[in-house]
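Q: quick one, fold the following:
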Amino acid sequence: MDPYADAVTETAHGVTIALDVTAGAKKQSFPAGYNEWRKSIRCQVTAPAVGGKANRAIIDLVAETFGVPRTDVSIIAGHTSSSKTVAIAGIPRSRILKILSASNP
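A: Okay, here's the model as predicted:
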């Protein structure tokens, strides 16, 4: 079974991914591992969690990882939390899991 399967959910509007975010990290990384307890994928961004900078960095990093425009990526829950839910439009769950598995650290 795919280690990230529990964190990725198909919905009527696209795919959602549960993220466990570290803002202000030394380097950007996604996926940066898997949190078994939260059933979420770790994401590290260098931007600080101030004024939405980390959220914008997360959207940029997720869009780049999956090769979709940043307009197809949105944070739908956890705007001020380290636990976030990100929605991605225009790409199926199976493709997302394949990309995540290929970049597994």
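Q: CA atoms for contacts and neighbours, from now on please.
A: Fine.
Q: for this structure, which helix is longest?
A: helix 53-66 (DSSP state H).
Q: how about whichever helix or strand comes after it: buried residues?
A: Using DSSP states H and E, the helix or strand that directly follows helix 53-66 along the chain is strand 73-77. Judged by neighbour count using 16 or more other C-alpha atoms under 10 Å, the buried positions of strand 73-77 are 73, 74, 75.
Q: got the angle for strand 73-77 vs helix 53-66?
A: Compare the direction of strand 73-77 with that of helix 53-66 by axes from the mean of the first three to the mean of the last three C-alpha atoms, to 10 degrees and you get 130 degrees.
Q: what about the helices in this protein?
A: Using DSSP H, the helices of the chain run over residues 53-66, 93-102.
Q: also this sequence, please, to line up against the first:
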Amino acid sequence: MILEKNGGVTADIKVVPRSKRAAVEVDGENITLRITAPPVDGKANDAVTAGLSSLLGVPKRDISIVRGQTSRNKTVEIRGVGKVELISRLGKAGR
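A: This is a model prediction of the structure:
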């Protein structure tokens, strides 16, 4: 689910750590982010924020994990992008 709020969006993202390659998949409002980092010592969370920053072209400081620090299912807050822009940019990156 993706919600617009306070000049940004809050999005639920499924994270798949230890993937062979980093990738993003978008199916409607369902976002799956595959990362190569292991879920150890916050490395996967760092990879999530860095990956989203790179894909969306926003600074890492504008991305925060608000729920799911130790889970594969995370809720992230991204400031400076709208819902349509988020889906569009991630969709283009996933092709």
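Q: TM-score, when you put one on top of the other?
A: The TM-score (TM-score structural alignment, normalised by the length of the second structure) is 0.88; 95 aligned residues with a C-alpha RMSD of 1.8 Å.
Q: mean per-residue distance, the longest helix of the first structure versus the second structure.
A: Superposed on the second structure, helix 53-66 of the first structure shows a mean distance of 0.3 Å to its aligned residues (mean C-alpha distance after the TM-score superposition for the first structure).
Q: top strand in the first structure by residue count?
A: Taking DSSP state E as the criterion, the first structure has its longest strand at strand 14-23.
Q: give me the mean deviation of it from the second structure.
A: Looks like 0.9 Å for strand 14-23 of the first structure (mean C-alpha distance after the TM-score superposition for the first structure).
Q: distance between that strand and the chain's centre?
A: Remark: strand 14-23 of the first structure is offset 4 Å from the chain centroid, using C-alpha atoms, centre = their mean, to the nearest Å.
Q: likewise for stretch 23-33 of the first structure?
A: With C-alpha atoms, centre = their mean as the basis, stretch 23-33 of the first structure stands 11 Å off its chain's centre.
Q: swap in stretch 14-33 of the second structure?
A: Relative to its parent chain, stretch 14-33 of the second structure has a centroid offset of 8 Å by C-alpha atoms, centre = their mean.
Q: show residues contacting it.
A: Defining contact as C-alpha atoms under 8 Å, 6 or more residues apart in numbering, one finds that stretch 14-33 of the second structure is touched by 1-2, 12-13, 34-39, 44, 48, 72-74, 87, 90-91, 93-94.
Q: quick revisit: taking strand 73-77 as reference, get the angle to the longest strand of the first structure.
A: Strand 14-23 of the first structure and strand 73-77 are oriented at 80 degrees to each other (the same axes, to 10 degrees).
Q: against the second structure, where does strand 14-23 of the first structure fall?
A: Aligned using TM-score structural alignment, strand 14-23 of the first structure spans residues 8-17 in the second structure.
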